[in-house]
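>>> pasting the sequence and the predicted coordinates here, then a few questions.
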Amino acid sequence: MFTLASGLANSPLGLILIYAVIIGVFWWFLMRPQKKEQKRLAQLLSELEVGDTVLTTSGFYGVIIDITDDDVIVEFGSNKNCRIPMQKSAIVQVEKPDAE
């Protein structure tokens, strides 16, 4: 008995079509969400301001006290001497101060 699936798998055009569908599904479920997250993070980093509370990739919360093109200086804890320069890419979350 001849079925559509076996007919597609036996023809070269059908094999190419099956691979194209697999690659399309792979892109849709894996690559597309990653690109969206990269765009979101890039926008988040472009909107950084002095005074924002940030979470770093190492899990520390701090307040931004200075910003340059690729780097920021973050103050950690209540100790005013704990200021660490780091790359903007080390920031994963930003919380804006409340306007009261």
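Ah, there it is.

>>> can we go C-alpha only for contacts and neighbour counts from here?
OK.

>>> hey, where'd the helices end up in this protein?
4-10, 12-26, 32-46 (DSSP state H).

>>> can you redo those helices as a markdown table with distance to Thr57 and mean neighbour count?
Below are these laid out as a markdown table (distance: least, CA to CA, whole Å; neighbours: other CA atoms under 10 Å):
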| stretch | distance to Thr57 | mean neighbour count |
| --- | --- | --- |
| helix 4-10 | 46 | 11 |
| helix 12-26 | 28 | 13 |
| helix 32-46 | 13 | 13 |
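
>>> ok, and here's another one to check against it:
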Amino acid sequence: MSTILLSSSSAGFNYLSMALLVVMFGLMYFFMIRPQKKEQQQKEIMIKELEVGDSILTSAGFYGSVVDIQEDLVIVEFGNNRNCRIPMQKSAIVQVEKQDK
């Protein structure tokens, strides 16, 4: 008789642990995965709206202005002397500030 009680209580424990796993996965999705996807979508939109003349901040911390845009590269001009033009990947752009029109 004690084995029957033991097996019924272990079945309840299995349902409880399964429910806890589902709740933990749901919380992880809403606190980690969803915000990361949203941030990634915002960055993709920012890169698509990039135009020549926009001021940018790179992942290395350099400020520059966009001179030319190619498929997955941008030519960025750094400094006041206008001689420092460096090609870099679009993924290295962290922030874009639109030019005043």
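All right, it came through fine. Remember, predicted model here, so these are calculated numbers, not experimental data.

>>> tm score of chain vs chain?
Remark: TM-score between the superposed chains equals 0.86 [TM-score structural alignment, normalised by the length of the first structure]; 92 aligned residues with a CA RMSD of 1.5 Å.

>>> any chance of the helices of the first structure in CSV, plus distance to Lys80 of the first structure?
Listed next are the helices of the first structure as CSV, based on distance: least, CA to CA, whole Å:
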stretch, distance to Lys80 of the first structure
helix 4-10, 67
helix 12-26, 48
helix 32-46, 24
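
>>> surely Val92 of the first structure meets Thr57?
Yes. Checked against CA atoms under 8 Å, the pair Val92 of the first structure and Thr57 is within contact range at 6.0 Å.

>>> more crowded one of those two?
Val92 (15 against 12; other CA atoms under 10 Å).

>>> the second structure: which residue goes with the more buried one?
Counting by TM-score structural alignment, Val92 of the first structure corresponds to Val94 in the second structure.

>>> measure its match to Arg82 of the second structure for me?
22 Å (CA to CA, to the nearest Å).

>>> same deal with Gln95 of the second structure?
Counting by CA to CA, the gap from Gln95 of the second structure to Arg82 of the second structure is 21 Å.

>>> for these two, work out which one has more neighbours and name it.
Neighbour comparison, Gln95 of the second structure and Arg82: the larger count goes to Gln95, with 15 against 9 (by other CA under 10 Å).

>>> quick one: residues contacting that one.
Applying CA atoms under 8 Å, 6 or more residues apart in numbering to Gln95 of the second structure gives the contacts 56-58.
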